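Asks: Provide a 3D model corresponding to the input given below.
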Amino acid sequence: MNFENILVEKTTGLARITINRPKKLNALNKATIAELHIAFDRLESDLNIKSIILTGSGEKAFVAGADISEFSNFSIEEGKQLAREGQEKLFNFIEQLATPVIAAINGFALGGGLELAMACHFRVASENAKMGLPEVSLGVIPGYGGTQRLPQLVGKGKAMEMIMTAGMISAEDAKDCGLVNHVTTLEELLPLAEKIASKISRNSAIAISAAIMAINANFKEGVDGFDAEIEAFGICFGTGDFKEGTRAFLEKRKPIFPGN
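Replies: Okay, here's the model as predicted:
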């Protein structure tokens, strides 16, 4: 399938999705959200892909927000439906993806753009990146998971301040408060993300998938994360990857994981 708003590239073990709406600073609209869902769904089914990097085109923006022109006249019910569909189709979908997703933030990540980056499993940013949730300056609140994921990452107080002031923080500030893992130059952003992805690819994809599930369980209401971890830990013992990994360790060699 040919996409209109995103680019998908594959190399050995790695896929890169680039949101490609530079004239709109890669703003999210319904069509882009739908295309991203399709792309992530297909890549998760591709057993050759061990990691996915998500970034934006150009040097100005990862995603500069949602496309406000699409919903400025929405009713209450239409607003609820917009948030519900977006969360289910893309943001929660990425968070629960079995394949690791790294957000490479190459500029502005505002509103829905920051919410998209926070849905990824972790984030790296370029020095010129600016991040924030400015929704209250438009008379609305973050609707794609921002009020939930930001406190998980930076703490309640910092999240309250960022959301209430509608301000932006720098890449270094984002690193200091745990919003991003690494900050580097714009030129080195994708190479850094690829280096991390390469390290991930050496490990068991089955175990990584189980780890993602167990970590996410800790943040789900009514779910005991420790129980989820115990269950996932036990299941790993029945996999070919576990047998190969332990055998390779005992034989003092690098494992060749079968992926089952």
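Asks: contacts and neighbour counts: CA atoms only from here.
Replies: Will do.
Asks: How far off centre is stretch 30-39?
Replies: In terms of C-alpha atoms, centre = their mean, to the nearest Å, the centre of stretch 30-39 is set 14 Å apart from its chain centre.
Asks: Show me which residues of that stretch are buried.
Replies: Neighbour counts using 16 or more other C-alpha atoms under 10 Å place 32, 33, 35, 36, 37, 39 of stretch 30-39 among the buried residues.
Asks: residue ranges for the strands of this structure, please.
Replies: Listed in chain order, the strands found in the chain under DSSP state E are 6-11, 14-19, 51-56, 61-63, 101-105, 108-110, 122-126, 130-132, 168-170, 182-184.
Asks: Against residue 127, how distant is the nearest residue to residue 31 once chain neighbours are set aside?
Replies: For residue 31, the nearest residue in space outside its immediate sequence neighbours is residue 5; the separation is 7.6 Å by C-alpha to C-alpha, 6 or more residues apart in numbering. Residue 5 sits at a distance of 25 Å from residue 127 (criterion: C-alpha to C-alpha, to the nearest Å).
Asks: Buried residues of stretch 173-189, list them for me.
Replies: Those would be 174, 175, 178, 179, 180, 182, 183, 184, 186, 189, for stretch 173-189 by 16+ other C-alpha under 10 Å.
Asks: again but with stretch 151-165, I slipped
Replies: 154, 159, 162, 163.
Asks: Show me which of those is closest to residue 54.
Replies: Ranked by distance to residue 54 (C-alpha to C-alpha), those are led by residue 154 at 21.2 Å.
Asks: The closest one: what's it in contact with?
Replies: Residue 154 is in contact with 177, 178, 179, counting by C-alpha atoms under 8 Å, 6 or more residues apart in numbering.
Asks: Please generate a structure for the following sequence too, so the two can be compared:
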Amino acid sequence: MNFENILITTENGIGQITINRPSKLNALNVATIKELHDAFENLEKDDNIRVIIITGEGEKAFVAGADISEFANFSVEEGAQLAAQGQELLFDFVENLKTPVIAAVNGFALGGGLELAMACHFRIASDNAKMGLPEVSLGVIPGYGGTQRLPQLVGKGRAMELVMTAGMIDAETAKTYGLVNHVVPQAELIDFTKAIASKIMRNSPVAIGFAIKAINANFKDSIDGYKTEIKNFGKCFGTEDFKEGTTAFLEKRKASFKGK
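Replies: This next block holds a predicted model:
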């Protein structure tokens, strides 16, 4: 597919999505959200892709927020619809992919940008990254899952402070908070992220997909995460990857997983 606002590369089992709106600091507009959905959907369907990395073009920004000009004059109903459609099309969609998604945060990740990074399965930041949810300074609140995912990651008190002050934190603070897993020099960000992706790819894609579902279940209302774990643990026993993994272990050799 041809995209206007994003770039896609695939190599050695890794799919990389780069948001390519540097003149807008890679801000998310409706068109970009739709393109991102299509890109993630296509990579998810590709059996050769074992890990997806998402990053921003340039050295300044991962995503510096949403494109405010698109919704400045929205009504109450239009605002609610914007949030609902965005969450369904992209943010919830990414969170629930069976293929691991890593955010390589290469600069500003503000508003919708931080919400996108938080929807990914985990985050790695460059040392110049800055993160925050500044929506209340515009008279609105985070609408793409920020009020839910941020407290899950950093705790209620820190989330309350970050949202209410509309402030930014640097990469090292984000690491201390548990918002990102690693901080590396910007020039090393993609290579470092790909190295972690390579470690992930040694393991069973089927088992990883089940693990993502089980971990996510713990954060969803009315769902018993333990029951989801039990169910998905059992499903693993019916996969070719389980047979290969256990056989390889007993034969003292490296497993060759097919993702089936």
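Asks: What does the superposition give as a TM-score?
Replies: Once superposed, chain against chain, the TM-score is 1.00 (TM-score structural alignment, normalised by the length of the first structure); 260 aligned residues with a C-alpha RMSD of 0.3 Å.
Asks: Helices along the stretch 51-200 of the second structure, start to end?
Replies: With DSSP state H, counting those that start in this stretch applied, the stretch 51-200 of the second structure shows helices at 76-86, 92-95, 112-119, 146-154, 156-165, 171-177, 189-200, listed in chain order.
Asks: Does anything pack onto the third one? Which helices or strands?
Replies: Right, helix 112-119 of the second structure. For helix 112-119 of the second structure, the elements it packs on are strand 61-63, helix 92-95, helix 146-154, judged by 3 or more C-alpha pairs under 8 Å, 6 or more residues apart in numbering; DSSP states H and E.
Asks: what do you get for the shortest one?
Replies: When contacts are defined as 3+ C-alpha pairs under 8 Å, 6+ apart, helix 92-95 of the second structure sits against helix 112-119.
Asks: quick one: the helix it packs on aligns where in the first structure?
Replies: With the alignment judged by TM-score structural alignment, the segment of the first structure matched to helix 112-119 of the second structure spans residues 112-119.
Asks: compared with the second structure, how much does that stretch deviate?
Replies: Superposing on the second structure and averaging over aligned pairs (mean C-alpha distance after the TM-score superposition for the first structure), stretch 112-119 of the first structure comes out at 0.2 Å.
Asks: Which elements pack onto the longest helix belonging to the second structure?
Replies: Secondary structure of the second structure read by DSSP state H shows that its longest helix is helix 30-45. Contacts defined by 3+ C-alpha pairs under 8 Å, 6+ apart place helix 30-45 of the second structure against strand 6-11.
Asks: Off-centre distance for the strand it packs on?
Replies: Between the centre of strand 6-11 of the second structure and the centre of its chain there are 16 Å (C-alpha atoms, centre = their mean).
Asks: After superposing, tell me the mean distance of that strand to the first structure.
Replies: Average distance between strand 6-11 of the second structure and its aligned residues in the first structure, after superposition and using mean C-alpha distance after the TM-score superposition for the first structure, equals 0.2 Å.
Asks: Could I get the buried residue list for that strand?
Replies: Judged by neighbour count using 16+ other C-alpha under 10 Å, the buried positions of strand 6-11 of the second structure are 6, 7, 8.
Asks: Ok, stretch 88-104 of the first structure next?
Replies: By 16+ other C-alpha under 10 Å, the buried positions in stretch 88-104 of the first structure come out as 89-104.
Asks: First-to-last residue distance for that stretch?
Replies: Start to finish, the residues bounding stretch 88-104 of the first structure are 22 Å apart (C-alpha to C-alpha).
Asks: so can I have a markdown table of the helices and strands packed on helix 112-119 of the second structure showing distance to residue 209 of the second structure?
Replies: Conversion of those to a markdown table gives the following (distance: least, C-alpha to C-alpha, whole Å):
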| stretch | distance to residue 209 of the second structure |
| --- | --- |
| strand 61-63 | 26 |
| helix 92-95 | 11 |
| helix 146-154 | 20 |
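Asks: Residue 170 of the second structure is nearest to which of those?
Replies: Relative to residue 170 of the second structure, the nearest member of these by C-alpha to C-alpha is strand 61-63, separated by 13.1 Å.
Asks: Touching the closest one from outside, list them.
Replies: The list of residues contacting strand 61-63 of the second structure from outside it, by C-alpha under 8 Å, 6+ apart, reads 19, 22, 25-28, 55-56, 104-110, 112-114, 129.
Asks: repeat that for 10 Å
Replies: The contact list for strand 61-63 of the second structure, computed with C-alpha atoms under 10 Å, 6 or more residues apart in numbering, reads 18-22, 24-28, 54-57, 103-117, 125-126, 128-131.
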